[in-house]
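Engineer: pasting the structure only:
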């Protein structure tokens, strides 16, 4: 009975399933379609770069719009319609610039629902239930990703990439319908800035899209970065930036890598299905592992599966580049290991981040961290295209290993300094 009541009270959140499915589905199919049109890894990397940039700018835009207009339902509906139109537009385009534009648009509009969701969680549930509700929204969002990947895997067995975009459009329209039916604007609204005061909200959302609702442009300045250079926090920030840079060196060229080896479009979606399913299955165990092992230990342990996964990618690039079956099997192992490592790492480091924030400096610390994370994503996406096109996929993945190792060294040094400071205190 209690579970039924809980699901009923959270029915407003069901729009997240098709909304995330449509956005992630289009983001996955665009590189495949670009490659089918004769594009190369450089073009795919530019599309990814534009998408990440649009998400960064969109986080600022949507946050300010919420502050000014206090919209909830309207913004979700607007983003659903925009994503549906963007997905449908892919069916009618066949040029690289147009696909790059669509990639940027999907990034911009997909980020709009995140701050609204955070606020709705805080407005529609009691404070002591925030963490559970945020975990619920994360779980069903991840379920949406799995649904999109499974749909792509099945659809592309018999149909082309362009037609899959229409399925993504239909999923976005269903998100609009669920929004109209279940989402109600609360009579009393919370300011967008209240997000920064809620550790539960920040911890959960930061794990998935670090730039979704923070203000990486408006809250970041060179003086704030310089002020952190002499402090232990800079080690943490640098480790975070390098981690995400490493991640984009792996994931940005991975679809072109698979296609270059003869892996089919359907099999590409199968690989990403396994990636997102591993996230869904492993996510519930993160907090228990961290509680048992401690942040410092688990933060370091998280690098082991992540590093193992990327090393497997290097091996696949050098040893199985012309063997589609072996490449696909290696990829499944790569994605599971890398995603398990990321899931544990992101939970650990996010918790560490909020433990380090001093009173009165939440905005500046989060702004600097968000900006450095964004820089890692942007630099990683564009660098991946250039390195892969010039030196090959194996070298690109090996470079990802190097940056991940540097991230591990910096984070380990941060934890050592933290232990020393605690001992002195």
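Structural biologist: That came through, no problem. Values in this document were obtained by computation on a predicted structure and should not be read as measured data.

Engineer: CA only for contacts and neighbour counts going forward, please
Structural biologist: Will do.

Engineer: For the stretch 101-250 of the chain, just list every one of the helices.
Structural biologist: For the stretch 101-250 of the chain, the helices defined by DSSP state H, counting those that start in this stretch cover 113-124, 130-155, 161-182, 199-208, 222-228, 232-251.

Engineer: Next up, a structure to set beside the first:
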């Protein structure tokens, strides 16, 4: 056999071997019970706070502290994972926090106790944010990283949505404490599945080499995971106005998402309605991601379109507060617009960061993106509750609407 033929045979063998690599690593599915549990229980903290005598301010503070703990936890666990070159123990820690902390919430007898437990829960849960992304990158060949991260979030997102659907069904028959216990049990299998499926392979990830972000950033207000692989910071001059516009958007999101369940509950609607609204919000995003991702052209125009749609969500919410007789349909319109708009905003904004940052600044620019978005959401959540308690929902949502238009104006100035 000639050398040329031998090389061809070897290359064909290698190609055939790679063609049999599964499209989705098995361990991706260990996240499904975990996402079902976290998605289904995501609405319960607000509802239980209100049952324990909390107010809009209490709910806002709970969201702010949990978001802060989540941001700090993602940075802490991500860096510790990088330093030890271990991934599996941190994923197991996050999975185990579900059956550990959800029952502890049932034991809370005051809003302050529940907020404390929820804050600690968010910190430990954050070990499942940035750490799995590094494992995804290790599980797939480099040219499939974008596909792998996108698929991981797709599986996680549908698990989250399915958990909301289960919560809707069970909320007719179970109390909030019973729902906490039910979802704690549902999340437990992830610990066993991850222990069996995840193969620990120490690896260093060169974060600066990851160039694309648009397919795998997910809104902190509604979903996990949130992509926080990049933790260094920079402020490129051509992105300063963009970051300010982004800050306005996330403050508005903090004014909106924590307070919508408070609005529905205050008007006498039960847990089933809250779950249905969240399902509508999540489903419209999931269905729209691929279509928007495949049609990315002028990213600035797509971002502005998303912000205008988000402005529509605020208008619908303000109108719902004013027109009590059509409140419920308008609340659903608002939630649907919020979910639909996010696909335009999330995909385009992260792509803009990737394109406009210098080649050596991409990782740190994305780190700044994460900090700005987290800080904005924390600030919005913290001030949203007191605003609702003092000036009402209309004025609070009106401020959010003004911030959204401020974002649009900043982007048009560029």
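Structural biologist: Yep, it's here. Here the structure is a predicted model, which is why all the values come from computation and not from measurement.

Engineer: quick one on the thing from earlier: which stretch among the helices of the stretch 101-250 of the first structure is buried most, on average?
Structural biologist: Among the helices of the stretch 101-250 of the first structure, the stretch with the highest mean neighbour count (mean count of other CA atoms under 10 Å) is helix 232-251, at a mean of 24.

Engineer: what about it, how far off from the second structure?
Structural biologist: By mean CA distance after the TM-score superposition for the first structure, the fitted helix 232-251 of the first structure averages 0.9 Å away from its aligned residues in the second structure.

Engineer: Run through the neighbouring helices and strands of the very next helix or strand once past that helix.
Structural biologist: Under the assignment DSSP states H and E, the closest C-terminal helix or strand after helix 232-251 of the first structure is helix 254-260. With contacts defined as 3 or more CA pairs under 8 Å, 6 or more residues apart in numbering; DSSP states H and E, helix 254-260 of the first structure has these neighbours: helix 16-36, helix 265-282, helix 324-356.

Engineer: What angle do helix 324-356 and the next helix or strand after the shortest one make with each other?
Structural biologist: Past helix 265-282 of the first structure, heading to the C-terminal end, the next element that is a helix or strand (DSSP H and E) is helix 286-293. What separates the directions of helix 286-293 of the first structure and helix 324-356 is an angle of 60 degrees, with axes from the mean of the first three to the mean of the last three CA atoms, to 10 degrees.

Engineer: how distant is helix 286-293 of the first structure from the center of its chain?
Structural biologist: Offset of helix 286-293 of the first structure from its chain centre (CA atoms, centre = their mean, to the nearest Å): 22 Å.

Engineer: Which residues does it contact?
Structural biologist: Helix 286-293 of the first structure has contacts (CA atoms under 8 Å, 6 or more residues apart in numbering) with 298, 343-344, 347-348.

Engineer: would you turn these into CSV with distance to residue 288 of the first structure and neighbour count?
Structural biologist: Output for those, formatted as CSV (distance: CA to CA, whole Å; neighbours: other CA atoms under 10 Å):
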residue, distance to residue 288 of the first structure, neighbour count
298, 11, 20
343, 13, 21
344, 11, 28
347, 11, 23
348, 11, 26
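
Engineer: Distance to residue 54 of the first structure for these - can I get that in TSV?
Structural biologist: Output for the contacts of helix 286-293 of the first structure, formatted as TSV (distance: CA to CA, whole Å):
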residue	distance to residue 54 of the first structure
298	33
343	24
344	27
347	25
348	27
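
Engineer: And the furthest pair within these?
Structural biologist: Farthest apart among the contacts of helix 286-293 of the first structure by CA to CA are 298 and 343. That separation is 11.2 Å.

Engineer: Show me what residue 47 of the second structure lines up with in the first structure.
Structural biologist: Mapped onto the first structure by TM-score structural alignment, residue 47 of the second structure lines up with residue 32.

Engineer: To residue 354 of the first structure, which of the helices of the stretch 101-250 of the first structure lies closest?
Structural biologist: helix 199-208 (7.1 Å).

Engineer: packing partners for the closest one?
Structural biologist: Using 3+ CA pairs under 8 Å, 6+ apart: helix 199-208 of the first structure touches helix 130-155, helix 324-356.

Engineer: Compute the inter-axis angle for it and helix 130-155.
Structural biologist: 20 degrees.

Engineer: what range in the first structure matches stretch 88-102 of the second structure?
Structural biologist: So stretch 88-102 of the second structure sits over residues 73-87 in the first structure, by TM-score structural alignment.

Engineer: can you check stretch 125-145 of the second structure too?
Structural biologist: So stretch 125-145 of the second structure sits over residues 110-130 in the first structure, by TM-score structural alignment.

Engineer: Find the one among the helices and strands packed on helix 254-260 of the first structure with the highest mean neighbour count.
Structural biologist: Of these, helix 16-36 is the most buried (mean count of other CA under 10 Å), at a mean of 25.

Engineer: Are there helices or strands packed against that helix, and which ones?
Structural biologist: helix 41-69, helix 73-90, helix 96-110, helix 130-155, helix 161-182, helix 254-260.

Engineer: Could you report the distance from residue 114 of the first structure to residue 357 of the first structure?
Structural biologist: Distance, residue 114 of the first structure to residue 357 of the first structure, by CA to CA, to the nearest Å: 23 Å.
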